[in-house]
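>>> can't give you the sequence, but here's the structure:
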């Protein structure tokens, strides 16, 4: 029996349309799904604990070699809703920003926006655990990603959507995560993998209903905020982001 391909997936709602088919189509018998938050998945790919992962694009330059597989990703052409800077003050009054420990791409995106788009002088602090969300007050803000960001949207006066701000600054969509491997995978496998990703995108209504939590309109989230096709515009946005230094 051939060894299963270990596939790292993100434990956030945004991945549900992509993994829907991986859990239902015949490819499920060829893979082992391993779930973690983005920064942890990046480490697993670097250490060889997974063979293929939906990893933050910020990890790609750290890999000795890499392959971006298939035609799907976690991306946005405007506001993504679940990756944002939360604050009680407008951007020009912020003095300190806590950075989400679960993120890599989002943290680098924030750093880029601070330097090139907002052009503000702030102290950046790496958060260690969930308690950092409690520090958002006065002139202290924080980056929050994933389902936790959706839940926090009603709680703060100012929300700066990082994907939306990138689009304003560059005119390009943003890619947060892509299916990356460190070894070349067979074309047959990638074809079936793509088909499984596409299958989920054909069942958005069912997925939104299944995971509905009353916090955010998931049909809007899956079909409007998120954009899953790794088209040429997204590849252009990804190329620009990967050329930056952080």
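That came through fine. This structure is a prediction, so every number in the text was calculated from the model and none was measured.
>>> use CA for all of it now, contacts and neighbours both
Noted.
>>> output the contacting helices and strands for the longest helix along the chain.
Determined from DSSP state H, the single longest helix within the chain is helix 187-201. Counting contacts by 3 or more CA pairs under 8 Å, 6 or more residues apart in numbering; DSSP states H and E, helix 187-201 is packed against helix 16-20, strand 67-76.
>>> show me the contact partners of the longest one.
Around strand 67-76, the neighbours that count as contacts under CA atoms under 8 Å, 6 or more residues apart in numbering are 14-15, 54, 163, 173-184, 190-191, 193-194, 197, 225-231, 234.
>>> select from these every entry located in helices.
Using DSSP H, these in helices are 163, 190, 191, 193, 194, 197, 234.
>>> surely the first one and residue 82 touch.
No: with contact taken as CA atoms under 8 Å, residue 163 and residue 82 are classed as non-touching, separated by 9.4 Å.
>>> the two: who's more crowded?
The residue with more neighbours, out of residue 163 and residue 82, is residue 163; 28 against 25, by other CA atoms under 10 Å.
>>> against residue 217, how distant is the more buried one?
18 Å (CA to CA, to the nearest Å).
>>> check residue 111 too.
Remark: distance between residue 111 and residue 217 (CA to CA) = 29 Å.
>>> repeat that for residue 141.
Distance from residue 141 to residue 217, counting by CA to CA: 25 Å.
>>> which ones are touching the residue nearest the centre of the chain?
Nearest to the geometric centre of the chain sits residue 176, at 3.9 Å (CA atoms, centre = their mean). Contact analysis of residue 176 by CA under 8 Å, 6+ apart lists 56, 57, 73, 74, 75, 105, 106.
>>> so the last one: helix, strand or coil?
This points to residue 106. Following DSSP: H, G, I helix; E, B strand; the rest coil, the label given to residue 106 is helix.
>>> that one reaches residue 83, doesn't it?
Yes: with contact defined as CA under 8 Å, residue 106 counts as touching residue 83 (7.0 Å).
>>> one more to weigh against that first structure:
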């Protein structure tokens, strides 16, 4: 049986996966499946993949189905840069305005709703889609699309969701967590899973030692339309350590989402042992 890993082709995930690009045959019992966080969240829930650094809200959408890596996540120090609200109006004026919401990540959509409705007391109109149309007042973009929009300067205002959350709650936000289906804890798959998690940690250390070389590999497979210095600087704001503070933040996020009815309940977090 093969361990199926959801690989996200966004720049933010380069440290997780650069050492598998072009070397998939070295992971003999692992199959990589490329797709955005929303696709992998669905795959985790329907059992078509076993693990992925997927949208963190997925854990709360199917309570009891997953465990989390106790050491790895996708977080930031205040700004994340790649999860942003771009707006033609100041954020305080967005009630009754049209906001185009990315379909690529339920976590970012949930976080924006919590911020707009709980922090600012706003009630905008939410519309699905990947990018703003001419009639939209604002749009939420994630990943490489958000990084590229940063460089276009087409909107009068932009807001980093990582910063908005930390200013409000005093905690760094956890955008992605390594969700592991409990199916992967079977006697057959557990040794493969344990080996993969060790290689994952090793890959992150290798990325930090030589990010330029790692990015050469990544960008050859998943190019982005950004200047190379900006790409390398992007990783100065990212942090992949799942600290106690970040675990506290994730639990709070689930609690607020449940209070708003965006998930049924706020489940206790379970970790891979």
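Looks like it arrived, so ask away. Just so it is clear, the structure is predicted and the values come from calculations on it, not from any experiment.
>>> could I get the TM-score for this pair?
Overlay of the two chains. TM-score (TM-score structural alignment, normalised by the length of the first structure): 0.87; 238 aligned residues with a CA RMSD of 2.2 Å.
>>> who has more neighbours, residue 141 and residue 217 of the first structure?
Neighbour count, other CA under 10 Å: between residue 141 of the first structure and residue 217, residue 141 has more, with 30 against 13.
>>> that one pairs with which position in the second structure?
By TM-score structural alignment, residue 141 of the first structure lines up with residue 138 in the second structure.
>>> how about residue 203 of the first structure?
Structural alignment (TM-score structural alignment) places residue 203 of the first structure against residue 210 in the second structure.
>>> for residue 132 of the second structure, see how far away that match is.
Counting by CA to CA, the gap from residue 210 of the second structure to residue 132 of the second structure is 36 Å.
>>> mind checking which of these two has more residues around it?
Taking neighbours as other CA under 10 Å, residue 210 of the second structure and residue 132 compare with residue 132 leading, 21 against 10.
>>> I'd guessed that one sits against residue 102; true?
No: under the criterion of CA under 8 Å, residue 132 of the second structure makes no contact with residue 102, lying 9.3 Å away.
>>> list residues touching both of these two?
residue 139.
>>> need the strands for the first structure, in chain order.
5-10, 31-36, 52-56, 67-76, 83-87, 96-99, 123-126, 140-145, 158-161, 174-181, 227-229 (DSSP state E).
>>> in the second structure, which residues correspond to the first one?
The aligned range for strand 5-10 of the first structure in the second structure is 3-8, by TM-score structural alignment.
>>> quick one: distance of the matching stretch to the chain centre.
From the chain centre to the centre of stretch 3-8 of the second structure is a distance of 14 Å (CA atoms, centre = their mean, to the nearest Å).
>>> tell me the contacts of residue 41 of the first structure?
8, 9, 10, 35, 53, 54, 55.
>>> now do it against residue 183 of the first structure, distance only.
According to CA to CA, residue 41 of the first structure and residue 183 of the first structure sit 16 Å apart.
>>> got it, and residue 93 of the first structure?
Between residue 93 of the first structure and residue 183 of the first structure the distance is 46 Å, computed by CA to CA.
>>> now swap in residue 16 of the first structure and tell me
25 Å.
>>> more crowded one of those two?
Ranked by neighbour count (other CA under 10 Å), residue 16 of the first structure and residue 183 place residue 16 first, with 21 against 11.
>>> got a list of what that one touches?
Contacts of residue 16 of the first structure (CA under 8 Å, 6+ apart): 200, 207.
>>> could you do residue 41 of the second structure as well?
If a contact means CA under 8 Å, 6+ apart, then residue 41 of the second structure has 54, 55, 58 as its contacts.
>>> and for the closest residue to the first one other than its chain neighbours, the neighbour number?
Taking CA to CA, 6 or more residues apart in numbering as the measure, residue 54 of the second structure lies nearest to residue 37, with 5.0 Å between them; neighbours along the chain are not counted. As a burial measure, the neighbour count of residue 37 of the second structure was computed by other CA under 10 Å and equals 27.
>>> quick one, what contacts residue 37 of the second structure?
So residue 37 of the second structure contacts 8, 53, 54, 55, 104, 105 (CA under 8 Å, 6+ apart).
>>> contacting residues around the fifth one?
Okay, so that is residue 104 of the second structure. Applying CA under 8 Å, 6+ apart to residue 104 of the second structure gives the contacts 36, 37, 38, 39, 130, 142.
>>> the fourth one -> the first structure?
Residue 39 of the second structure maps onto residue 40 of the first structure when the alignment is built from TM-score structural alignment.
>>> for residue 37 of the first structure, see how far away the residue lying closest to that match once chain neighbours are set aside is.
Leaving aside its chain neighbours, residue 40 of the first structure sits nearest to residue 102 (7.5 Å; criterion: CA to CA, 6+ apart). Separation of residue 102 of the first structure from residue 37 of the first structure (CA to CA): 6 Å.
>>> residue 92 of the first structure too?
For residue 92 of the first structure relative to residue 37 of the first structure (CA to CA), the value is 31 Å.
>>> neighbour count: these two, which is higher?
residue 37 (18 against 12).
>>> in this structure the more buried one contacts residue 14, no?
No: using CA under 8 Å, residue 37 of the first structure is not in contact with residue 14; the gap is 11.7 Å.
>>> so how far is residue 25 of the second structure from residue 57 of the second structure?
32 Å.
>>> of the two, which one has the most company?
Each of residue 57 of the second structure and residue 25 has its neighbours counted (other CA under 10 Å); residue 57 has more, 27 against 11.
>>> leaving out the residues flanking it, which one is nearest to that one?
residue 107 (5.2 Å).
>>> let me know how buried the counterpart of the one you found in the first structure is, in neighbour terms.
Superposed on the first structure with TM-score structural alignment, residue 107 of the second structure falls opposite residue 105. Using other CA under 10 Å, the number of residues around residue 105 of the first structure comes to 21.
>>> thank you, goodbye.
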